[in-house]
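Engineer: Have a look at this prediction, sequence included:
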Amino acid sequence: MPEPASTPNLKDQTIADFGEQWTAFRENPDYYGSAELLADLFGPLLSLDDIKGKTVADIGSGTGRIVNMLLDVGASRVIAVEPSAAMRVLKENTIARADKIEYLALAGDQLPSDLDLDCVVSMGVLHHIPDPAPVVRAAFKALRAGGRCIVWLYGYEGNETYLSLALPLRKVTVLLPHKMLVALSYILEIALTTYIGLCRIFPLPMRSYMRGVLAKFTREVRRLTIYDQLNPAYAKYYTRAEAEALLSEGGFADVQLYHRHGYSWTVSGVKPT
């Protein structure tokens, strides 16, 4: 569900928040930056083989994690779209493959319409955009006929217990300065690691995600995951109906959903021919 817009410049504040976040948390080690995790994000909606030889845009590239994943699985060219100060980190983390990347220091809704893309991906980004509809429309226009858009979103269903704790906490943490939030993330990571251990024994909430994803992250990445939940000025947790409507109302056909680990939504749609 959406959090209320508290300032008229919420979009700009969220972009600034992520610029600070990705400048501080620059690395994408091990499983966190792997093709295995990309396959988990796509689920049954898109095969990694479907990326081979394709031109793909990544909306909200941050530190270049998804860009590198896409190139790892064979994308021929990636359009990396990032509006924040993280662009510098993105370029540093992908410098060895810069000949296959076009860097666009733009918001997603400014994606050029003449790219004739095979695919547009946006993993964990649209739920931080107060009005994502213009971004979806821009993705639609940038795709070739028959091209695919696939996005990953925070989900509401399955997260009710978590949200009862996280949303009240976010009312405070979005106001904290960076260093204080980093310190809080260190403390909460200890609790998270303990909870992951308990999930190995007991059928606790979000057990699948804890064991299948977070347990594979380094402790540094777990701290980043906590920071990422508590930092951005805006975050929305989508219901199934809202997630489906996001692409269907943007003109996409054959919209399919995957309830990833029972807590988030991966949504895929095709631009009609």
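Structural biologist: Yes, it's here.

Engineer: contacts, neighbours, all on C-alpha from now
Structural biologist: OK.

Engineer: The residue lying closest to residue 47 once chain neighbours are set aside: which element?
Structural biologist: Spatially, and ignoring its direct neighbours in sequence, residue 47 is nearest to residue 39 (7.2 Å; C-alpha to C-alpha, 6 or more residues apart in numbering). Using DSSP states H and E, residue 39 maps to helix 35-42.

Engineer: Okay, buried residues for that helix please.
Structural biologist: Residues of helix 35-42 classed as buried: 35, 37-39, 41-42 (neighbour count, 16 or more other C-alpha atoms under 10 Å).

Engineer: Could you do stretch 229-241 as well?
Structural biologist: Buried residues in stretch 229-241, counted by 16+ other C-alpha under 10 Å: 230-240.

Engineer: can you give me the angle the longest strand seen in the chain makes with helix 35-42?
Structural biologist: Looking across the chain with DSSP state E, the single longest strand is strand 143-154. Here strand 143-154 runs at an angle of 90 degrees relative to helix 35-42 (axes from the mean of the first three to the mean of the last three C-alpha atoms, to 10 degrees).

Engineer: how close does residue 49 get to residue 230?
Structural biologist: Distance of residue 49 to residue 230, computed by C-alpha to C-alpha, to the nearest Å: 35 Å.

Engineer: let's bring in a second model and compare:
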Amino acid sequence: MNDKKNSDAKTVAGFGDEWTRFDQTGMAEAETQRLFDSYFSVFPWDRLPANSVGFDLGCGSGRWARLAARRVGTLHCIDPSSAIEVARKNLAGLPNCKLHQAGVDDMPLAQKSMDFGYSLGVLHHIPDTQAALTACVSKLKSGAPFLLYLYYALDNKPWWFRAAWRLSDLLRKLISSMPHGLRYVSSQILAAVIYWPLARLAWLAEKLGAGVSNFPLSAYRNCSFYVMRTDALDRFGTSLEQRFSRAQIQAMMQAAGLRDISFREATPYWCAVGFTPLAEQENR
């Protein structure tokens, strides 16, 4: 019997530090809503039953849970790190949020009991992403949707873009090996001298009529500096990071038992939703 947990202790501790520093209270409500809408653009809210019960795996500070909870009956917010205490504070006014400090191996949910689930920007930080995804899907009822966001392998970008990313990944490996304090300071310097200038340059280029889809960090062109600071720590402060192509993500979702998979065809790449088979399909 293998008792080894599907988690990385250093990564979990890093996220606890990140969400304590960036509890998302410095983020404007309109920006939070805009980003939420982009991640959930393919999610079938209209197909959920009344008073639906679901889960957010890797809820972090609770920034997405705060908005999702308003549209469902009960939301189980699950995170293995100390960030669960940040989420507890941020979700205090939402009694339908049930918080659990747990990992993907020990989610306190019965098998096939959930009407929906989602995990955004989390499973690529788990050693065995496929096993983690399969564990999430196992909690869903038949016909239930699961929304997934994984870091993408830049499979829709030119070669030079991927080469630049490989250089940045060397820097990530260096920074993520530092103590939390130095990791934080280094990421904030990067946010100020790389994220902000490139994002604003992309914003200006777009205003002048240029295409910016392949411009480095153009996804941040309409984001606040607070978001850039948060994501710089998220990106460069995390020791375990995996990336997957669209084809790989689809194959993983299918292997986990999801059907009718569809992808968001815009940033953030790749967001995808799939459904567990209906009971009659399972018996075929």
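Structural biologist: Perfect, I can see it now. What you are looking at is a predicted structure, and each value in this text was computed from that prediction instead of being measured.

Engineer: TM-score for this pair?
Structural biologist: Once the chains are laid over each other, their TM-score by TM-score structural alignment, normalised by the length of the first structure reads 0.86; 260 aligned residues with a C-alpha RMSD of 2.5 Å.

Engineer: quick one on the thing from earlier: hmm, the residue nearest to residue 47 of the first structure is touching residue 49, no?
Structural biologist: No. When contacts are counted by C-alpha atoms under 8 Å, residue 39 of the first structure is not listed as touching residue 49 (10.1 Å).

Engineer: so what's residue 110 of the second structure up against?
Structural biologist: With contact set as C-alpha atoms under 8 Å, 6 or more residues apart in numbering, residue 110 of the second structure has these partners: residue 139.

Engineer: Alignment lookup: it to the first structure.
Structural biologist: Residue 110 of the second structure maps onto residue 113 in the first structure, with residues paired by TM-score structural alignment.

Engineer: Wasn't that match part of a helix?
Structural biologist: No. Using DSSP: H, G, I helix; E, B strand; the rest coil, the assignment for residue 113 of the first structure is coil, not a helix.

Engineer: Let's verify the residue sitting furthest away from the middle of the first structure: helix, strand, or coil?
Structural biologist: Farthest-out residue of the first structure from its mean C-alpha position, per C-alpha atoms, centre = their mean: residue 201, at 29.4 Å. Secondary structure for residue 201 of the first structure, judged by three-state DSSP, is coil.

Engineer: How about residue 102 of the first structure?
Structural biologist: Judged by three-state DSSP, the three-state class of residue 102 of the first structure is strand.

Engineer: What lines up with it in the second structure?
Structural biologist: Correspondence of residue 102 of the first structure to the second structure, assessed by TM-score structural alignment: residue 98.

Engineer: Its match reaches residue 74, doesn't it?
Structural biologist: Yes. The criterion here is C-alpha under 8 Å, and residue 98 of the second structure meets it with residue 74 at 7.4 Å.

Engineer: Please identify which of those two sits among more neighbours.
Structural biologist: Taking neighbours as other C-alpha atoms under 10 Å, residue 98 of the second structure and residue 74 compare with residue 74 leading, 21 against 14.

Engineer: And that one, how close does it get to residue 137 of the second structure?
Structural biologist: Here residue 74 of the second structure is placed at a distance of 18 Å from residue 137 of the second structure (C-alpha to C-alpha).

Engineer: And for residue 179 of the second structure?
Structural biologist: Residue 179 of the second structure sits 35 Å away from residue 137 of the second structure, going by C-alpha to C-alpha.

Engineer: So for these two, which residue has more residues nearby?
Structural biologist: Comparing residue 179 of the second structure with residue 137 by neighbour count (other C-alpha under 10 Å), the higher total belongs to residue 137, at 27 against 11.

Engineer: got a list of what the equivalent of that one over in the first structure touches?
Structural biologist: Using TM-score structural alignment, the partner of residue 137 of the second structure in the first structure is residue 140. Applying C-alpha under 8 Å, 6+ apart, we find residue 140 of the first structure in contact with 149, 250-252, 271.

Engineer: hang on, residue 140 of the first structure is in a helix, isn't it?
Structural biologist: Yes. Under three-state DSSP, residue 140 of the first structure sits within a helix.

Engineer: Now do the helices in the first structure.
Structural biologist: 10-24, 35-42, 65-72, 87-93, 133-142, 160-173, 178-199, 207-212, 219-230, 240-248 (DSSP state H).

Engineer: Name the residues that touch the fourth one?
Structural biologist: Outside of helix 87-93 of the first structure, the residues that reach it under the criterion C-alpha under 8 Å, 6+ apart are 22-23, 26, 61-64, 98, 105.

Engineer: before we move on, the earlier item: counting contacts, what elements does the longest strand of the first structure pack onto?
Structural biologist: helix 35-42, strand 117-123, strand 264-270 (3 or more C-alpha pairs under 8 Å, 6 or more residues apart in numbering; DSSP states H and E).

Engineer: Packing partners of the last one?
Structural biologist: Contact here means 3+ C-alpha pairs under 8 Å, 6+ apart; on that basis strand 264-270 of the first structure packs against strand 143-154, helix 240-248, strand 253-260.

Engineer: Just want the angle from the shortest one to strand 264-270.
Structural biologist: For strand 253-260 of the first structure and strand 264-270, the angle between their directions (the same axes, to 10 degrees) works out to 160 degrees.

Engineer: The residue lying closest to residue 103 of the first structure once chain neighbours are set aside - how many residues pack around it?
Structural biologist: Leaving aside its sequence neighbours, residue 103 of the first structure sits nearest to residue 80 (C-alpha to C-alpha, 6+ apart; 4.9 Å). Here the number of neighbours of residue 80 of the first structure (other C-alpha under 10 Å) works out to 24.

Engineer: Alignment lookup: residue 80 of the first structure to the second structure.
Structural biologist: Counting by TM-score structural alignment, residue 80 of the first structure corresponds to residue 77 in the second structure.

Engineer: what sits against that match?
Structural biologist: By C-alpha under 8 Å, 6+ apart, residue 77 of the second structure lies in contact with 55-59, 62, 65, 97-100.

Engineer: Filter those down to the buried ones.
Structural biologist: For these, a neighbour count by 16+ other C-alpha under 10 Å gives the buried set as 55-59, 62, 65, 97, 99-100.

Engineer: Check the gap between residue 82 of the first structure and residue 18 of the first structure for me.
Structural biologist: From residue 82 of the first structure over to residue 18 of the first structure the distance is 10 Å, taken as C-alpha to C-alpha.

Engineer: Those two - which one has more neighbours?
Structural biologist: The neighbour comparison of residue 82 of the first structure against residue 18 (other C-alpha under 10 Å) goes to residue 82, with 25 against 22.
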